Structures are given as C-alpha cells and as structure tokens.
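coords below, sequence missing:
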C-alpha cells in the first residue's frame, strides 16, 4: 500500500485548499481584486448562458433568419453588424457565428463576412461610451435583461425559454462589465498609467499590447474601450495612446473565438483563425500608417461636424474608421483568404468514415479504381453484416468465428434493442457516401461501366438490408422473449436463418474470379427460406385453427417473414453483384 493512500482526502488536497484560501482572503481584503474577479466571473457566466440560449434557439426561427440574412456576402456583413450592435459584444457574435458554421447553418464564407460586420458593429459601443462620457450605468440596464430572462426561462415553449437564457446571459455580461469598470477605476487610483508612457512608436506598441492584454483578460473589447474612454477623459493617457489601445483591443477581441475553437471542428477553427488574421491585418495596417489614420480621423471628424476638442468622439471615430478600412480591403479578397484557411487547416476525416482502399490517384486508371471501389464496398458490406448480427443478439466476432450454432436455438439471456439509426449514420451512411462520390468521379470505358453499376447496386442493396433489419427488430426483440412458445420458436428460426446467412456471406471468397460461390449460396438459402415461411408450409393456418396463435401474432409473423426474405435477398444480391463486378485476375 502506498503511503499516500493513508492520507485523508483533505490532506491530499491541501495545496489546492491553501491556494483557494489565499485567493479568498485576497478578494475579501482587496476591493479592487474583488470587483475585477466578480466582474470576470459574471461575464463568463453570462457568456455560458448566452451560448446555451443560442444553441437551444438554433432549432427555431433563428436558423431561418441567419440563412436568409447571409445568402450574400453583403447580407452576412450587415447581419454581423446589427447582431453586434444588438448584443454589444463581438466576442458573443463570434461564438454565435462559430456555432452557426459548425452546425452547417451558414457557410464559412458567410461566417467570415459576418465576422467582418461584427468588427464594425463593435465600434458602436465606443460611440455610446464617448457620447455619454463613460457615465453609462450598465447595472441599471442589466436588471431588466435578467428579470425578463427569468420570466421567459420558465416558459414551456422552447423558443421563449431559450430567449430567456439569452437575456439572462446579456444581463450577466452587463453586470460583469459594470463590476470590471468599478474595479478598474479603483485600480487606476493605485496605478498611474502616465508614468509608463514611452514616446513615439515605442509608446504605440506598448499601449497596443496593453489593449490586447486587457481585452484578453476581460474577454471584452467593450470593457477595454470603456476603461480607455474613462482614462482619456480623466487625462491619464494621451490621445495617441488611446488610439493604440483601441488597435490592441481589436486584436484581443479574437481571443474569445480562439478559445472557443479549442476542441471544435475544422470549420469553426478556420473561422476563428480567419477572425484573428483579419483583425491582426487591420492592426498592423493602422500601426504602419498611423500618421495617415490619425490625420484621416481629424478630417473625418471635421466632416461629421464633431468638436475638434472632443477627444472621446474622435477616439470613437478612429475605432470605426480603421475597422472599416480593414473590412473594405478584406472583402474583395475573401475567396482567396478562404482558400488560404483551407490550406492551413485542411479537412480531417474521422477514421471511422475514412476510405481504406480509395485514392484520387486511382481515378486515372479505371480498372484499378473499379477494383478498389469493389473492395471498399465489401468493407461497407462487413459493417452491415456486423450491424445485423448485433440486432440478432449475436456478437459479430463470435458469429464470424462460427461458435456453436446450437446456441441459436435458445433465446439469449439478455435481449437488447440496438440503435440502428445511430449506427447507420455513424458507420454505414458516411462510407456509402464516399463510395458514391468516388464512383461519380469515375468515367470508365464501356466494359467497366457495367461493373461500376454492379458496385453501386450492391451498395444500395446493402443499405436496403439494413433498413429492413430496423423494421424486423421491432418484433424480433419481444418475439425472442415471448411467453407463447410458438411465437418464440418462430423468431428463433428467423434469427438462426439470418445469422447463418451472415456467416456464409462473411466467409465467401472475395478475390476476382470467385463469383460462383455466391450463386451456390443463393440456391441453398432460398430452400431454407421456403421451409421458414409458416404461411407457405401450412403451419400458420394450423396454429390459428387450434387457437395457439392470435390473429395479431399471425399478422406480425407474415410481415416479419417478408422482412427476413427481403433482408436475405438483398444480402445475397449484394454478394452476387460484388462477385460479378470483380475483374479477371490478370486485369486487376
């Protein structure tokens, strides 16, 4: 026994407990740390609630709205702008967009356009803060969101409950920013930023880094810009430094999407990386041409009639100006940028659905491609055989090993209902789609075209067998446990017949030139089917006359006999077609 096992649980967790205790003591005794930590906690909790709400709402009218609004690049841009204006968080819109792209609600191209619109939409927050002189009471506006959200949260209607989650999330986010603002104001009283303001480009780069770091930590460019407006209004930082913080906040705003992309699919990762590249490009452009952007800000503010001595409104104009320039330069190159992202993050096919024998290089040699396609279809066939064996309550490995067939004459100890739909979607349908896609790209000469048709017909027959097995399972599971011994014995016969058919097909020779075995198996199996049919051999009528079977049970038997027959015929047809599709040994 290890000595550590003798320690009590609290002793093993002592370092963690001490750390939490120190953190708690610090928060209790430091008003600044307490406000900032509370703000971050509320903000992150709000983000989670908002994410849950968006996910739940995606099944209702939101999907239609998103699809309709993002049919064009311009539509995606406008939707992203107004979505960010409504939520006042580009991070939230980024996460929403990633969810839309991952759920295939919108394309990656539309998602990128939406992100560009969000970049401009997020600048409206700076205009609000600058107009109100950083005196906006966010907590006041947060309360209605939370109150209305809680009312809707308890609704039985899915859309209303999801909207409640979203409103609660928005309210908590506003509360979080409110406490971050209070904590930052307390922090400013203890830390004078003017003492750390290097001149020239060194100062610009320093404050760009400050803006980036602050936004990453607070997970909100709005919070960063709110603090920047407050600092500029109080004279703690200069105008140029405030512009640099705005540039940095743009870079930092991508952190939410980058973090959200961890563990996501490749489409979401491309979107997050695209968001980062776009914002980094705009930031580098603004810093490289900073004098031009500053002059453009002065001229633009004058054209809009903004007071020349109002640094806050000019900061807001700059924030919008440099984002708009970046978007205008990015839009014409959106398709090129999309191809770059696809090269940097190529599609990854899960091992379960990856083809084993197919390769695009085979398309140039039709005979090799046909044989590879035939092998891949046999692989699909093996998956279907295993799935049907599971429905028959038999372990696929045991079935292939030919374990004692007499066990099939007795009902299994435990009967399970198999999730055929789930297994079909995971193991059959994706591989079948790859086979059809590969076949569609083939242009074989006439002698090989017939073999290609055999392969496609075999694939279709395999899928039909699986679908009929799904219908058979509805009565097979209760039939194997039925209190009526006649019913139970009949379903045991169905089970044995299909398992023996699966075993025979699984052991058919698959090399080119061995297609005769499937024809021999067909003759034997059809004889077995005739003996299995209680209607054809007169047993069904006898059972009904003797009252040993109810009319409902008889009807189920007739239907299920038909299912067993169709499953058998489709399996044998697929095996025969794959045998006929084989090329002569010298050609393959």
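That came through fine. Here the structure is a predicted model, which means the values were calculated and not measured. Residues are numbered from 1 along each chain as shown.

C-alpha only now, for contacts and for neighbours.
Will do.

from the chain's centre, how far out does stretch 308-317 sit?
42 Å (C-alpha atoms, centre = their mean, to the nearest Å).

go on, stretch 37-45?
That offset, for stretch 37-45, works out to 26 Å (C-alpha atoms, centre = their mean).

by contact count, what packs against the helix or strand containing residue 577?
Residue 577 belongs to helix 551-580 when assigned by DSSP states H and E. The contact analysis (3 or more C-alpha pairs under 8 Å, 6 or more residues apart in numbering; DSSP states H and E) places helix 551-580 against helix 366-391, helix 446-479, helix 485-506, helix 516-532, helix 539-545.

next, the angle helix 446-479 makes with that helix.
With axes from the mean of the first three to the mean of the last three C-alpha atoms, to 10 degrees defining the directions, helix 551-580 sits at 150 degrees from helix 446-479.

any chance of the helices and strands packed on helix 551-580 in CSV, plus distance to residue 297?
What follows is the helices and strands packed on helix 551-580, written out as CSV (distance: least, C-alpha to C-alpha, whole Å):
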stretch, distance to residue 297
helix 366-391, 62
helix 446-479, 64
helix 485-506, 75
helix 516-532, 80
helix 539-545, 91
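
and of the ones you listed, who's closest to residue 556?
Among the helices and strands packed on helix 551-580, helix 446-479 comes nearest to residue 556, with 7.4 Å by C-alpha to C-alpha.

in that closest one, which residues are buried?
By neighbour count on 16 or more other C-alpha atoms under 10 Å, the buried set for helix 446-479 is 448-449, 451-452, 454-456, 458-459, 461-470, 472-473, 475-479.

next up, a second structure to put side by side with the first:
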C-alpha cells in the first residue's frame, strides 16, 4: 500500500513546489541532474569491474585493516558508497568474503564517502565548476557512442562528473535565488528536538534520493546560501549518514543470509554512529572548532566545518565499532540463521553479482560445488552406500561385500528437492550473466554450465542403474551380486578420488589424477566384457542377467565419465598458467584408447 502511494505523493509535492516557486524548480532540477550524474559515474566504474576491482578485493581483505582501507580508497575513487556496498554484498553472497571482512569494507566506505563533502565544500562552492561541466559532457557523450568497452566506460565517467558539477551549480544558484523569496532558516529548531527532527529529515531525503552524496550536496549548498543553520546542517548530515544504509538493505534483498547480515551490520553501525554524534554534539562542535583552527579554516566557513564534522563523527564511529566486529558477526549469525528449506535453493547466486564478471564466475563455481555436494549424497544413496564409507580410508571392495543393506531413498524426490531448483537457477543466472561479457569470461561460464549438466546427467544414470542394482545386491546368486558390487565400487572409487583431487594443494596435479581415473573406468569396461563371455559360457549367470548387467554397466560408466568431466572443470588448479600446463600434458580420449589397446596387445 505504501509503495503505491509513495511515488504519486512525491510527484504531487514536486508539482506543487514547481507551481509556487521557479527557484524551487531549479533546486529540484539540480538534484535530479546530480543524481543522474551519480548513476552515470557508477555505470562508468562498472565497466572497469570486469575483473580488476574484484581481483584487488580478493587480495585486499585478508586483514581487517586492509578491508577498512579498501573501503576508504574505493569509495574515495568512485565517490559511490552505494556501488561499493553492492559489490561487497555480491562478493559476500558469492562466498568470496567473510562477514567480518565485509563489515570492515562497509566501515571504510563510510569514511571514504566523507571525501565527497570535502570536494563540494572545498571546491564546488568556491570555483565556477559549471564551466568545467560542459566540456566533460561534450567529450563524455562522444565517447559513449564508441564501441570499445573501456572508452565507453570513460565516457560514462566524464559525463557523470559533468552532470555532478552541473547539478551542484543549479542547486547553488537555486538556493541563492530562493533566499530572496523565502528564508528557510526562519524554520530552524534548536536543541535536541531540532537535532532529532532534522536528522529524520536527512534520513528521509537520503531514502528518497538513494544517495547520501546528493543529500550532502543539498545540505552544503543550502548552508552556503544561508537557508539552514549550521546546527541543523549537522543534524541533516547525521541523518544522511543513517539513511544511506537503505541502499545496502535494498541490495541485500536478493542476496543470501550473509548479504542480509552485512546490511544489518551496516544499519547498526550507522545508527550507533548517528546516536553518538547527537548525544555528544557539543563535544563534536568544540572538536570541529579546534581542528578548523589548526588547519586554517575560517570561523564563518561553515561548509568546510560541516565537512570536518562529517569526517570526524564517522571516524569516531569506526574507532568505537571496530573492537565489536566479532560481536556483530556473532549476533547477526544468531539473529539471521541459515535455514534449511524443504526444497534447497541457491546459496551464492544473487542479482547484484551479474554485472561483475569475476564475482559472477566465482558465484557460479561455488554454486556448482554446492549442487555437486548435494549430488554426492544422492549418488551415494543411489548405489546404496553410506557417504561416510565412501570417504573413509576403508578398502571399498571389502566394505561393499559386507554392505548388503539397501538404503531406501526416493531418487526423484531428492532430485526435485536438492538438485532441480538449483540447476534451474544456475542456467537462468548464466544466461543473464553472459550477455555483455568478454569472450574469455563467457567461455568460463560455458564450461561451468557444462559441469552442471554433467552432474545432472550422472544422477540420471545412477537412477537407471539403481532399478536392477537393488534387486541384484541382495540376490542369492553370488556371481551377479559380485558384478553389481563391482559397479558400486567403481562409482564409489570415482567419488573418493574426485574428493582427493578437490582437496589437492601445493604441487599436486589433480587433472593427471583424473586421467588415471579415466583409464581405470575404461579398463573396467573392457574387463567386464571379457568376464561376461566366461560367465555365460559357464552358466553362472542367465542371459537375462547378462543383458541387465551390460545395460547397467553402461549407466555406471556414463555416470563415472560425467563425474570425471565435471571434475576437470571444477577441481583443476585455479591458476590459469598451471591449469594450461596441466592440459598440455593431460591425456586426450584418443590417447586413452591407444593405451588401452597397447595393454590388450601385450
């Protein structure tokens, strides 16, 4: 209901303002142009997040101080805490960051966003920046029509800066003209009632405009024109700081539990910081006056003093909250629990990461590992072997001979609840993600999509195998029972070896281990064909049993081949050079056939 009336109400208020005052029209237009500049700037920086920003983030967050520093520097450069928040949430949801590192980045982003106030107060109001806006817009728009992604990105950045400067100019001009018709400073409210009232106004303005930068520019230009008092400007700045959390909250709606926890921590940090600033407002004002005296800011230069205040209370907030990051993590892990739904859904995919190729690749890879873990449970149950037994150190052939108990499980139901939904989401996500990517990144997504199809196909093979397997592993005919147990051992061996390849570290070469498994699988096929002739000749099994065994061995072999092909994609070294070297020495299908032929001829 609120959503339906919110937008019309804004339109009515703006329309009334345009009707009663042309000066208000210029202020509103300035805000709109500034916001459009922010959007253009974010779009421009997105062009440079096709791997560079993500790679920097990976290596810049292994320590808390690095996380905070990354938040400060990235927000200072991009002048958008919103973009940094969205990137952080997408990384967190993709499993590339821990919650404490994500909180550190958000703390740093709050400090980095204070540089915007310094730029506007120190440069935007003292230089005729509209004269710089026009050339930026001209060159920026020309670059937007070029095909190269980097050039187009630079065009968005230039055009964004041009619109930012133009928006600041119109807001400044509008407030100065507005002063001649009405003095908003007459409506100033003093004391703590004024602090809380104007803090709420600051929150509302930031929620509406979705940009604390825009709110701060509006506050600074209004303060410069004398339309608001210094004390009320401080309260508005506090409110803008709290209101900016709405962006992280909106960004977390499509994220997993980790993303929601980060948004919650962001809200707690900004609310606590705001309350500290309000409660100790007198101390902060005195500190601002002292610092201003040290750095040479004039007593009457309230716009620069506002920038000092904005930086100071954010810095105090970070220093106060840093020791409590561990407690924040514990609280939100308790408060927002990871739920286990009846139908399992994706854990790492979210809409926010689609625009960031490296992040999206990691999200899909982690989600593929998620679906593989679910598939392993299903396959283990499908061949009626406990998962703990498969991944133990026990000899599989001896363990299987003693494991005649049938594990009752509904394969179709398990597939519906733990595989199908995730697989559908991965297919949908990868279809969206590859639309505007480079060929190399699109190729990697293609391989990951194939890996998911391999996993699903292996499950279908096990489903077909299970029909006869359950009957023959409990039969009185020891020969056919032994042959089906061999198939169980084969599938279990592949799962066990893939797990070892997955956990391989250092100089081990998983791809070569997978080659050895391929040879084992193909040799098993040849050995079974040889045994079948003897078993039929000696009448140890019936022709009907032999037919079932041939069909079911095909299912088992196909399941193993699909799992091994998936393993080549998921479990080889992540380092591109190492992976390429492994592929150079890996065996092709033709080479595997040649080796088997040589073995037969000896």
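Alright, I've got the coordinates. These numbers come from a predicted model, not from an experiment.

count the neighbours of the equivalent of residue 339 of the first structure over in the second structure for me.
Aligned counterpart of residue 339 of the first structure in the second structure: residue 330 (TM-score structural alignment). Here the number of neighbours of residue 330 of the second structure (other C-alpha atoms under 10 Å) works out to 13.

number of nearby residues for residue 428 of the second structure?
11.

ok, it to residue 560 of the second structure distance?
Relative to residue 560 of the second structure, residue 428 of the second structure is positioned 27 Å away (C-alpha to C-alpha, to the nearest Å).

show me what residue 247 of the second structure aligns to in the first structure.
Matched by TM-score structural alignment, residue 247 of the second structure corresponds to residue 256 in the first structure.

pretty sure that match contacts residue 97?
No: between residue 256 of the first structure and residue 97 there is no contact under C-alpha atoms under 8 Å: 12.0 Å.

who's more crowded, the two?
Each of residue 256 of the first structure and residue 97 has its neighbours counted (other C-alpha under 10 Å); residue 97 has more, 27 against 20.

which ones are touching the spatially most central residue of the first structure?
Residue closest to the average C-alpha location in the first structure (C-alpha atoms, centre = their mean): residue 102, at 4.1 Å. Neighbouring residues of residue 102 of the first structure by C-alpha atoms under 8 Å, 6 or more residues apart in numbering: 264-265, 267-268.

so what's the closest residue to residue 552 of the second structure other than its chain neighbours up against?
With C-alpha to C-alpha, 6 or more residues apart in numbering as the criterion, residue 552 of the second structure has its nearest non-adjacent residue at 5.2 Å, and that residue is residue 465. Residue 465 of the second structure is in contact with 552-553, 555-556, counting by C-alpha under 8 Å, 6+ apart.

for the helix holding residue 577 of the first structure, buried residues please.
Neighbour-count burial for helix 551-580 of the first structure, with 16+ other C-alpha under 10 Å as criterion, is recorded at 554, 556-557, 560-561, 563-580.

now that helix and helix 485-506, what's the angle there?
In terms of direction (the same axes, to 10 degrees), helix 551-580 of the first structure departs from helix 485-506 by 10 degrees.

neighbours around residue 139 of the first structure, how many?
Using other C-alpha under 10 Å, residue 139 of the first structure has 17 neighbouring residues.

which element is the match of residue 339 of the first structure on?
Assigned by DSSP H and E, residue 330 of the second structure belongs to helix 325-335.

mean per-residue distance, that helix versus the first structure.
Here the mean offset of helix 325-335 of the second structure against the first structure after fitting is 2.0 Å, by mean C-alpha distance after the TM-score superposition for the first structure.

gap between whichever helix or strand comes after that helix and the chain center?
Where DSSP H and E defines the elements, the next helix or strand beyond helix 325-335 of the second structure is helix 357-382. Put simply, helix 357-382 of the second structure sits 16 Å off its chain's centre (C-alpha atoms, centre = their mean).

could you say what helices and strands helix 357-382 of the second structure packs with?
Using 3+ C-alpha pairs under 8 Å, 6+ apart, helix 357-382 of the second structure sits against helix 52-59, helix 81-93, helix 387-390, helix 411-415, helix 421-433, helix 439-472.
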